[in-house]
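**Q** Model the following, please.
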Amino acid sequence: MNDSNSALSTCNIGDINALPAGVLYVNHEGIIQYLNTTLQNWLDGIDCIGLPFADILSGAGRIFNLTHIQPSLQHSAQVEEMFVQLKSSAGSLVSLVLNAKRFANMDVYVFTPMGKRQHFEAEIINARKKAEQSAFATNEAYNTLQELQQALEESNRELEALASTDALTGIANRRHFQNAFKQQISIFERTQNPLALLMLDVDHFKSINDSAGHDVGDQTLQRLAELVSSCIRQGDIFARTGGEEFAIIMANTDLDTATNVAERIRTLITTSKFPHQMVTISCGIAVAKPADTPQSLYMRADKALYVAKNNGRNRTEVAE
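**A** Have a look, this model is predicted:
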């Protein structure tokens, strides 16, 4: 590893190894240069220096890396609180929360465990064992177990909702989108019923943040989510997939219908009132083909969105 690298020069390796978080250095070619002791221990002593970062990701994680993590690093030089799964040396999956920052010659990834739920479940399991050992000697012990079980169920429901919902807009988040998208592709493969993916992006969103501040930017995204939700069916899956990027999965929807929906949304956004200024969006549409995978369909819709941006914005383009 190059000693001159700015990402490494900011912290002594001994200090990094003492952190209660996993740290990974990956060069811009995607090759792992260093991992600290904490992350290595979480991954059962894995030896991955010199390997591609994708090699320690789960199958879904590899797609997520291509479609979200790397684009975020390229466009905004950082990634915030993304759920990923890494493969240990034994092949098991370790669930972690990822934050990352791009430096001049290196990407620095910081991983923290999804400990809240695991800690809570450990307490419940321990309480259950104690109750079983006492053979429910008293009604008080039995009632305590029932209360704890109910608390676990409620906690699981809350955690599942948090894990699937975008905190700012209240719509689905990236994680829910990924899972739902894979399910819809599987359904399409079995039935060949039409499936459309609509991606949309707020035009010149950075200028809104720069001129009016991030609070107004957040209000703009919240307002947009409300307007789009009013234009789609109850069964459509509407998700925020990036900072100002959104996607809609539309089952049983052909190209003409998807195009009409996109144009209806685009027109509504253009003619609606927003906190700071008029807002426009660009849209890209792709419909599933027999050979499509989640990654290929996503890439075709994303490419159509890119064409809409390049052709002047505030328009809808359809993938080939």
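
**Q** alpha carbons only for contacts and neighbour counts from here, please
**A** Fine.

**Q** what about the strands in this structure?
**A** 22-27, 32-35, 78-87, 93-102, 106-113, 195-202, 237-240, 245-251, 281-287, 316-318 (DSSP state E).

**Q** from the ones you listed, which stretch is densest packed?
**A** Of these, the one with the most neighbours on average (mean count of other CA atoms under 10 Å) is strand 281-287, at a mean of 27.

**Q** if we can go back for a sec, need the strands of the chain in TSV with distance to residue 120, can you?
**A** Shown next, in TSV, are the strands of the chain (distance: least, CA to CA, whole Å):
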stretch	distance to residue 120
strand 22-27	22
strand 32-35	29
strand 78-87	19
strand 93-102	16
strand 106-113	13
strand 195-202	37
strand 237-240	29
strand 245-251	33
strand 281-287	42
strand 316-318	47
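
**Q** Now the second one, please; I'll put the structures next to each other:
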Amino acid sequence: MQNISQSLAEQLRIGELELSRRKRLLDFDHTDAANLLECLPLIAPRIGELVNDFYLAQTQQPEISLIIGDKDTLSRLHGAMRRYVTELFSGDYDGEYVSSRLKIGQVHHRIGVSPKLYLSGINQLTGLLETCLQELLAEHEERFLRTRRSLQKLMLLDNQLVFDTYIAALQSEIENVNHQLEEYASSLEQTVAQRTQELTDLSNRDPLTGIFNQRAAQKMFEPLKQLADQSLKPICLWYLDVNHFKMINDGMGHSQGDKVLQQLADTIDQTIKQLPKGAQGYASRFGGDEFCVAIFGLGDAQQQAQIQQFFGRLKAIKAVSLSVSLGAAFYSPGHGIEPTLEDLISRADSLMYMAKAVAHGSGDNEVMMDNLPEDTKVQRIPSRA
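**A** Presented below is the predicted three-dimensional model:
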């Protein structure tokens, strides 16, 4: 990033030491400066004519004529060129001269003069200047030769300075393009990550209710089981379905059936979010009107309390008459064979069907739960909501 408080020479790091080094490399010294200054009185009256000849030849080239564009621009270019030729024979080639040359390069680049066109113009200008000097110094061949040599050195120095600005401008353009590409790549990466996350969420979510699907539930169980094994705290798995769901679909329509499932999913999700501190879990839809809830960190009495709160929330739904049958199976680390998710679901599913048999025709919520530690005892928890 360029510092706009710096001069162009400072930005390009062309100070006094660098300018001196460049002059030495071209063998340009005070003798050359004196040679050129000595010719200023001779060439000054010819500068206007020389500049006219230069632009007359330049405008014959379609590329140059197109860049110049109009009469006013051409007039300004005439004035700038007259000043440039005067400076060539000024004998002063230090900081101010360098700044002037750098600005020439900057302007040429901005208006679209390519390096090949610039060099073509400089070659033409050099030829006109040498022809003019030869005419003015026709009787002083030695003086002409040394002045011409001094002019050639200075023109080479000028070309270096001008092309420094061309190169710097191109580097700046490349940096800008790279910066834009980096921003685009970063934006694209974020978009891809967002879309990937969205697709992952979609693949893990039930489209109707928005809670996790069966596939996600299977992936999430193992980390929860590891947490239970490490902490020696239990997992309770609820498996539940809606009582008389077919009658709701057949009698009230599938849209109402969908609404029932969505309200049930919202109630389950609300229960998960309001678990006591230290407990955690997830809910998923296993298909149709069947749902699975896995809760870590609560004993049987606490689980009973959570189930009763869940039933209470269901009773609070006024839009539809909704009741469920629920089976709850425990996994307690250190007691018996370690079950898989399928094992727990199978046990909870069996308990759920036992609860459904009890609830048959009553319209009440019913739950059957096995005890801690895991054994064959099963208790019915009556609905008090």
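
**Q** circling back to that earlier point, for the strands of structure 1, which one sits closest to residue 159 of structure 1?
**A** When those are compared by CA to CA, strand 78-87 sits nearest residue 159 of structure 1, at 13.2 Å.

**Q** give me the stretch of structure 2 that that closest one matches.
**A** Strand 78-87 of structure 1 lines up with nothing in structure 2 when matched by TM-score structural alignment.

**Q** For that strand, name the packing helices and strands.
**A** helix 59-64, helix 70-76, strand 93-102 (3 or more CA pairs under 8 Å, 6 or more residues apart in numbering; DSSP states H and E).

**Q** helices and strands around the last one, which ones?
**A** Where contact means 3+ CA pairs under 8 Å, 6+ apart, strand 93-102 of structure 1 is packed against helix 70-76, strand 78-87, strand 106-113.

**Q** what separates stretch 136-155 of structure 1 from the chain centre, distance-wise?
**A** With CA atoms, centre = their mean, to the nearest Å as the basis, stretch 136-155 of structure 1 stands 35 Å off its chain's centre.

**Q** swap in stretch 242-257 of structure 1?
**A** For stretch 242-257 of structure 1, the distance to the chain centre is 17 Å (CA atoms, centre = their mean).

**Q** What span of structure 2 is that stretch aligned with?
**A** Under TM-score structural alignment, stretch 242-257 of structure 1 corresponds to residues 287-302 of structure 2.

**Q** Okay, buried residues for whichever helix or strand residue 17 of structure 2 is part of please.
**A** Secondary structure assignment for residue 17 of structure 2, by DSSP states H and E: helix 16-25. Applying a neighbour-count criterion of 16 or more other CA atoms under 10 Å, one finds 19, 22, 23 buried in helix 16-25 of structure 2.

**Q** Check the gap between the first one and residue 347 of structure 2 for me.
**A** Spelled out, that is residue 19 of structure 2. According to CA to CA, to the nearest Å, residue 19 of structure 2 stands 89 Å off from residue 347 of structure 2.

**Q** what's the answer for residue 335 of structure 2, then?
**A** Taking CA to CA, one finds residue 335 of structure 2 at 16 Å from residue 347 of structure 2.

**Q** who has more neighbours, these two?
**A** A count of neighbours by other CA atoms under 10 Å puts residue 347 above the other of residue 335 of structure 2 and residue 347, at 20 against 11.

**Q** Surely the more buried one is in contact with residue 329?
**A** Yes - counting by CA atoms under 8 Å, residue 347 of structure 2 does reach residue 329; the two are 6.1 Å apart.

**Q** what residues are shared contacts of those two?
**A** Common contact partners of residue 347 of structure 2 and residue 329 (CA atoms under 8 Å, 6 or more residues apart in numbering): none.

**Q** OK, contacts around the aligned partner of residue 327 of structure 2 in structure 1?
**A** Residue 327 of structure 2 maps onto residue 284 in structure 1, with residues paired by TM-score structural alignment. Neighbouring residues of residue 284 of structure 1 by CA under 8 Å, 6+ apart: 198-200, 301-308, 316-319.
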